[in-house]
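Asks: How does the following fold in three dimensions:
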Amino acid sequence: MSPGLVQAQPAGCSHVDAVHAQENAVPLCVLSPEGGLVARFSVEIADTDEKRAQGLMGRTQLKPGAGMLFVYPSPRPVAFWMHNTLIPLDMIFVDDAGRITNVHANARPLDETPIPSRGPAQYVLEIGGGQAARLGLLPGMVLQPLP
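Replies: Predicted structure coming up:
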């Protein structure tokens, strides 16, 4: 678990609704700065160069509540693009303590314009375009648990 994260999982964080569950996915929660549950996701983990390079390219859909968590060995500036990505995505950049630093909403499919983090990121959560706004995900909120 990353330093600075709440050690106990909030109620419901380990539970993923069957409609949101996907194979090879793990539960991930977004907490308010005070520790309250804001959102729950079922995410695939992209923790190797190969998995990070593939990302969500080629997917034609992403269920609500599903996503992909990109994990880097250490914090660093990162930039994403939408090359061969067919669906709009929200990109949520997260520091080494699990805190959201910035959110890029509705990245356009097939757009090759780089989308940078605003500073070092150790994690990037990609979810369906528009979900971050609908759920009220904001800088300062915390992802938990992190690998």
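Asks: hey, let's count contacts and neighbours off CA atoms from now on
Replies: Will do.
Asks: quick one: contacts for the most centrally placed residue in the chain?
Replies: Centroid-nearest residue in the chain: Leu125, 1.4 Å away (criterion: C-alpha atoms, centre = their mean). Residues in contact with Leu125 (C-alpha atoms under 8 Å, 6 or more residues apart in numbering) are Gly67, Met68, Leu69, Phe70, Met91, Ile92, Phe93, Val94.
Asks: Another for comparison:
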Amino acid sequence: MRAMRLLARSFTLAAALWLAATPALAQEPQTGLPRVKLSAGMHQIDAQVAGTPEQRSTGLMWRKEMPQHEGMLFVFEQPSTQCFWMMNTLIPLTAAFIGDDGTIVNLADMPARSLQSHCSAQPVRFVLEMNQGWFARKGLKAGDRLAGGPFGPAK
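Replies: Presented below is the predicted three-dimensional model:
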């Protein structure tokens, strides 16, 4: 766990240095990503899918708002400890780190415009970002399962 925290801090420092050395980035939210319908019990989610490195690196940056039933599903090529930060993200989010079978591994509330890293508790390929508090309001927690899209039909 200590090694993971050190890795997250190193990542945060490297990201901050990269941003400081990079010319102004486009300040437009990405739109037009593919979408997938997910469900968490009786709750429906309309998620944009960020599946390429470029799409994942932009994520939900520059969004001023997002409908409550929408989110973004980040899809990685292989399971790994995934860490997220919110430097240019204007709205607070909750990240659900999700196993291949749709099981929520852990949740992390992430404040807007923060360099703090939020990491998965174990290697995962999927991360679903929703408006902060969405999972709590729906009573969803680690161990609950999502269905639809890459997680298969509801059981």
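Asks: Need the TM-score between these chains.
Replies: Between these two chains, after superposing, the TM-score reads 0.76 (TM-score structural alignment, normalised by the length of structure 1); 119 aligned residues with a C-alpha RMSD of 1.5 Å.
Asks: Determine how far the last residue of stretch 137-149 of structure 2 lies from the first.
Replies: 23 Å (C-alpha to C-alpha, to the nearest Å).
Asks: Give me the residues contacting that stretch.
Replies: By C-alpha under 8 Å, 6+ apart, stretch 137-149 of structure 2 touches 36-41, 43, 101-107, 135, 153-155.
Asks: 6 Å - rerun?
Replies: With contact meaning C-alpha atoms under 6 Å, 6 or more residues apart in numbering, stretch 137-149 of structure 2 is reached by Val36, Leu38, Ser39, Ala40, Gly102, Thr103, Ile104, Val105, Asn106, Pro153, Ala154.
Asks: Generate JSON lines for these, with secondary structure, neighbour count and distance to Asn88 of structure 2 as supplementary columns.
Replies: Formatted as JSON lines, the contacts of stretch 137-149 of structure 2 follow (DSSP: H, G, I helix; E, B strand; the rest coil; neighbours: other C-alpha atoms under 10 Å; distance: C-alpha to C-alpha, whole Å):
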{"residue": "Val36", "secondary structure": "strand", "neighbour count": "16", "distance to Asn88 of structure 2": "24"}
{"residue": "Leu38", "secondary structure": "strand", "neighbour count": "24", "distance to Asn88 of structure 2": "26"}
{"residue": "Ser39", "secondary structure": "strand", "neighbour count": "17", "distance to Asn88 of structure 2": "28"}
{"residue": "Ala40", "secondary structure": "strand", "neighbour count": "17", "distance to Asn88 of structure 2": "28"}
{"residue": "Gly102", "secondary structure": "coil", "neighbour count": "21", "distance to Asn88 of structure 2": "28"}
{"residue": "Thr103", "secondary structure": "strand", "neighbour count": "18", "distance to Asn88 of structure 2": "28"}
{"residue": "Ile104", "secondary structure": "strand", "neighbour count": "23", "distance to Asn88 of structure 2": "25"}
{"residue": "Val105", "secondary structure": "strand", "neighbour count": "20", "distance to Asn88 of structure 2": "25"}
{"residue": "Asn106", "secondary structure": "strand", "neighbour count": "19", "distance to Asn88 of structure 2": "23"}
{"residue": "Pro153", "secondary structure": "coil", "neighbour count": "11", "distance to Asn88 of structure 2": "34"}
{"residue": "Ala154", "secondary structure": "coil", "neighbour count": "13", "distance to Asn88 of structure 2": "34"}
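Asks: export the residues you listed to a markdown table and tack on distance to Ser117 of structure 2?
Replies: Formatted as a markdown table, the contacts of stretch 137-149 of structure 2 follow (distance: C-alpha to C-alpha, whole Å):
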| residue | distance to Ser117 of structure 2 |
| --- | --- |
| Val36 | 26 |
| Leu38 | 26 |
| Ser39 | 27 |
| Ala40 | 26 |
| Gly102 | 23 |
| Thr103 | 22 |
| Ile104 | 18 |
| Val105 | 17 |
| Asn106 | 14 |
| Pro153 | 32 |
| Ala154 | 32 |
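Asks: Break down structure 1 into its helices, ranges please.
Replies: Secondary structure of structure 1 (DSSP state H): helices located at 49-54, 131-135.
Asks: Of all the ones you listed, which one is nearest Gln61 of structure 1?
Replies: helix 131-135 (13.6 Å; C-alpha to C-alpha).
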